[in-house]
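Novice: My questions are about this predicted structure, shown below with the sequence.
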Amino acid sequence: MHHQGNTSATLSELPKRSSQIIEIGRKPLTLTDIVRIAHGTPAALAPEVLASLERAYQRAEEISVRYPVYGRSTGVGANRLTPVNPEDSEHGMRLLRSHAADAGDPIPAPAVRAMLGIRLSQLAGGQSGINPEVALGLERMLQTNALPELRELGSIGTADLAALAGTALALTGERPTSTPFTPIGPFGMESALPFMSSSALTLARAALALDELRRLERSGRVIAALSALAVRANTQAFSRASAYAAASPGAALVAQQMRKLTKRTPVPARIQDPFGFRAYVPSQAAVVAAMDTLQLRVEQLSSVSQENPLFDFQHSRVIHHGNFHQVALGLAVDGLNLALAQSAPLIMSRINMLHEPAFNGVEPFLARGPAGSSGHMMIEYIAASAMGELRNAAQPASLGTVVLSRGAEEDASFATQAVVQLERAVKHYRPMLAVELLSAHRAAYQLGKWPPKILRGVVSRLHDELPITEADHDLRPDVEKAASLLDDLAEGVL
């Protein structure tokens, strides 16, 4: 296996959030690092990593002479007891070809780039015993944006074998890449299984879904504050005393931000509001805490060596284990999906308040015009439909199980499927927030509510980009426009 020069593709062809190069292996990857890599920021191995990988490769060769090594001196799965001829130079490539079976729709390029960055970070940990030329090839694939085509089906939360085997085939030139790529040499038996032993794609997809959700959730806080202004909600629910009484992670942050956004709002119209406002802090705090938990898991797993087997160089031995079984990751994703689902009825509660004369002080559904005008009636159905999708996505994937490979693998975390459900949940969280934004904006306008200083820039932007049309009209463009504003609605505010 040998290292080739760069192809004609350049980093200038990539969309970037920052031109600063991310050095992989010097420190653990953060969620921000992963997202930046996904969207085109250059990444490269820290200079000292290659020498460390070379030393690990040599020591792994020495240890493997003394001990049997799964996937290197044996077959895999149900073939784990079958010895492999040490002179069999094709074993590694046969293993990759047989494991590169995937199906379904292609994985989007940002997720593939994030996967490459995560896998490079994990390999930099140096316990795989992999040939350093593989890491160099992976680095060059990322730098030239020569991406393999990966499909959505093939992982069950016990390593993304198909995706990484397919990536390996692309590295060796047996599968095409999105831009020209000069292939590396064939994988030997020392590198094939270690390269596949990772949940890097599942982690990449989780990271990107979480990044989008964090932006939406922060914007949701701004929208809830606009709704509170429109219906003169009782802001006692956001007080320090209330947050302390919630006694839950995230409650202090959520309450503090809501106090900031609703400062100097009108005298409340009610002693107690429906749960959309009264229970907002504990409900949304659960979402924030679940996001924090998932981020911790993603960041930890993105820079740790979990290859099975892994080399314990301190004690000169090889360790066979089951840490590829991503139980904690799956539970963290399931927990976030459940937290989102439980928050959805409170969004519906606020939408219903905005549309109800007893709370908004104007016409039903914020309608204006001839008798019988529908106003925002039908966008309630959009929100309710999206809420149904959130509930469907919250069915815990971790409850599933399966027996594969003639019983050699008798369970699965299904963390990958939980992440797919998170992607679906985030997709449908967006239109729920868009509907609340539309109605809060229209209600405040009809009532002539002047927002507190902190929200004036948001309201001014809404008037410019989402002008009020009170006569009944096609609301699809309004919903789509509102949804497009959500990614940065909270910037400069929170």
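Specialist: Received, thanks.
Novice: make it CA atoms for all contacts and neighbour counts henceforth
Specialist: Will do.
Novice: how many neighbours does the closest residue to residue 369 other than its chain neighbours have?
Specialist: Distances taken as CA to CA, 6 or more residues apart in numbering place residue 471 nearest to residue 369, at 5.9 Å, with adjacent residues excluded. Residue 471 has 13 neighbouring residues, counting by other CA atoms under 10 Å.
Novice: One more: the one 3 residues further on?
Specialist: Using other CA under 10 Å, residue 474 has 8 other residues around it.
Novice: now do residue 153
Specialist: Residues within reach of residue 153, counting by other CA under 10 Å, total 18.
Novice: Pull up the gap between it and residue 417, please.
Specialist: Per CA to CA, to the nearest Å, residue 153 is found 9 Å from residue 417.
Novice: likewise residue 385?
Specialist: 22 Å.
Novice: who's more crowded, the two?
Specialist: Higher neighbour count among residue 385 and residue 417: residue 417, with 23 against 14, using other CA under 10 Å.
Novice: quick one, what contacts that one?
Specialist: Residue 417 makes contact with 156-157, 397 under the criterion CA atoms under 8 Å, 6 or more residues apart in numbering.
Novice: here's the one I want to compare it with:
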Amino acid sequence: MTTVHIKPTPASPEEVVAVARDRAEVVIDAEARAAMAASRAIVDDIERDGRPVYGVSTGFGALASTFVAPERRAELQHALIRSHAAGVGDPMPKEVVRAMMLLRLRSLAMGRSGVRPEVADALAAVLNADITPWVPVHGSLGASGDLAPLAHCALVLLGEGWVLEDDGTRAPSAPALERAGVTPIELAAKEGLSLINGTDGMLGMLLLAAEDARHLLTMADVTAALSIEAMLGSDRPFMPELHEIRPQVGQAASAANIHKLLQDSEIMDSHREDLLHAVQDAYSMRCAPQVAGAARDVLDYVVQVADRELLSVVDNPVVLPDGRVESTGNFHGAPLGYAADFLAIAAADVGSISERRVDRLLDVTRSRGLPAFLSPDPGVNSGLMIAQYTAAGIVAENRRLAVPASVDSVPTSGMQEDHVSMGWSAGRKLREVLDNLGSLLAVELLAAARALQLREPMRPSPAAMVAIAAVERIADKPGPDQFLSPVIEQVRSLVTGRGLRADIEAATGPLR
């Protein structure tokens, strides 16, 4: 996708990802311009009538009852942006900022915000010029949406504030706009408020996280299958008829993946009828689809919430086609905060069960014939002992990050905003959990591949052979200890990237 057309209709998750990560060009269609122009005409009528309307002729938040004279209303909008751009801390990642700007543009284009098309043009111009506002990590409570983060974006449209340079530093926005041929805008009544009053940061993070989680949950099935094969586990618990009697959708999908990945394996065949092996495998092996599958179901819920939010107008106040301008609470981020917290809990648990399989692979008393810590020469060599320490530490961190943010409301704005969602914090936390999950699955992939190498000369499944070959291009075969940190980092790229999965699917058929 190289071009995304902005219409007075919802954007798709794929369009958000394309703009955020792949720098797709943004084009505003004529019907969106018409919708914005019609909405703006209503605001202009209110201005001429002189009646008090929140955000048009009044202050904001706890100052909502303060009337603002007509000659100061443009000044009011600029002051709003400057005062609300009050975030601190490191910059948010470029992809989050781009997603946020696109989603704000999408909301304005719905024709319920009362802004001129020129405001939307300014947002599109900054996106297309690949200019990224410097948006600090701290500042949003998910109350009236993501006020501070969006204000930092809006400030750049005025030729003020900072932009994020490619090297991670910040620079004044005015020279960056000038180099790109983008002219700063002057705001009219209500436009500053419409640029900052929305759930776009929360939603952008949730959409990007859902994209990542969908891939990682499939890779969790891959690493689980490799570990089960390496530990001489059984493939029988993953037969489809055993999951039809518990019709959980995600569980069935995960079980189908694991069952498919374990087929055509000499290692599996070698012990299929061996009574010396356990009649039932440990829960971390046998219940892998019950855990990863439940996480898939959570992801389905998250996608539903995000899809509904993409349909939504989350400004305040909103301009209705019949001429009314009404205050709403649609900017409150509770639906997104809950969803982000729920997915963080699920992803943390998928990482937890992965670490348990790693520990089992390394333990000579439970790994069914594998050497201690997967070293052919344990004692002098420690093998993957400390890789499991790393995984255990990440699991502990993910447990802390899985504590919900959305129950931690702190009242603000003179008790006008007396309940907030903390959805921004929930989204940031979710991204950390998923980043950590990628590292946990990398440790499992490395351990499982090494364990399968130690089962030679028995031939593993076709899926395992693909994974082993990919790992062997990075890491030495089992032998003397090596510097593990760069190995784990490169294996992590195999997990989070799409190439290894594509190669495995070429050998096994599509995975779910």
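Specialist: Ah, there it is. Please read these numbers as outputs of a predicted model, since none were measured by experiment.
Novice: Residue 446 of structure 2 pairs with which position in structure 1?
Specialist: Matched to structure 1 by TM-score structural alignment, residue 446 of structure 2 sits across from residue 438.
Novice: let me fix that: residue 495 of structure 2
Specialist: Checking TM-score structural alignment: residue 495 of structure 2 goes with residue 486.
Novice: how many other residues sit next to that match?
Specialist: Number of residues near residue 486 of structure 1 (other CA under 10 Å) recorded here: 24.
Novice: now it: how far from residue 215 of structure 1?
Specialist: 8 Å.
Novice: Residue in structure 2 paired with residue 460 of structure 1?
Specialist: So, by TM-score structural alignment, residue 460 of structure 1 is matched to residue 469.
Novice: element containing that match, please.
Specialist: Element membership for residue 469 of structure 2, per DSSP states H and E: helix 462-472.
Novice: mean offset of that helix relative to structure 1 (after superposition)
Specialist: Its aligned residues in structure 1 lie a mean 3.0 Å from helix 462-472 of structure 2 after superposition (mean CA distance after the TM-score superposition for structure 1).
Novice: My guess is residue 164 of structure 2 contacts residue 130. True?
Specialist: No: checked against CA atoms under 8 Å, the pair residue 164 of structure 2 and residue 130 is beyond contact range at 10.2 Å.
Novice: ok, those two, which is more surrounded?
Specialist: More crowded of residue 164 of structure 2 and residue 130, by other CA under 10 Å: residue 164, with 22 against 15.
Novice: And the residue nearest the centre of structure 2, how far from residue 352 of structure 2?
Specialist: Structure 2 has residue 209 as the residue nearest its centroid, 1.5 Å off, counting by CA atoms, centre = their mean. From residue 209 of structure 2 across to residue 352 of structure 2, the span is 19 Å (CA to CA).
Novice: Equivalent analysis for residue 196 of structure 2, please.
Specialist: Per CA to CA, residue 196 of structure 2 is found 38 Å from residue 352 of structure 2.
Novice: if you count what's nearby, which of those two comes out ahead?
Specialist: residue 196 (27 against 22).
Novice: Could you find the counterpart of residue 383 of structure 1 in structure 2?
Specialist: Residue pairing (TM-score structural alignment): residue 383 of structure 1 is matched to residue 391 of structure 2.
Novice: which residues in structure 2 form strands?
Specialist: 3-6, 25-28, 88-91, 136-138, 162-164, 170-172, 318-319, 325-326 (DSSP state E).
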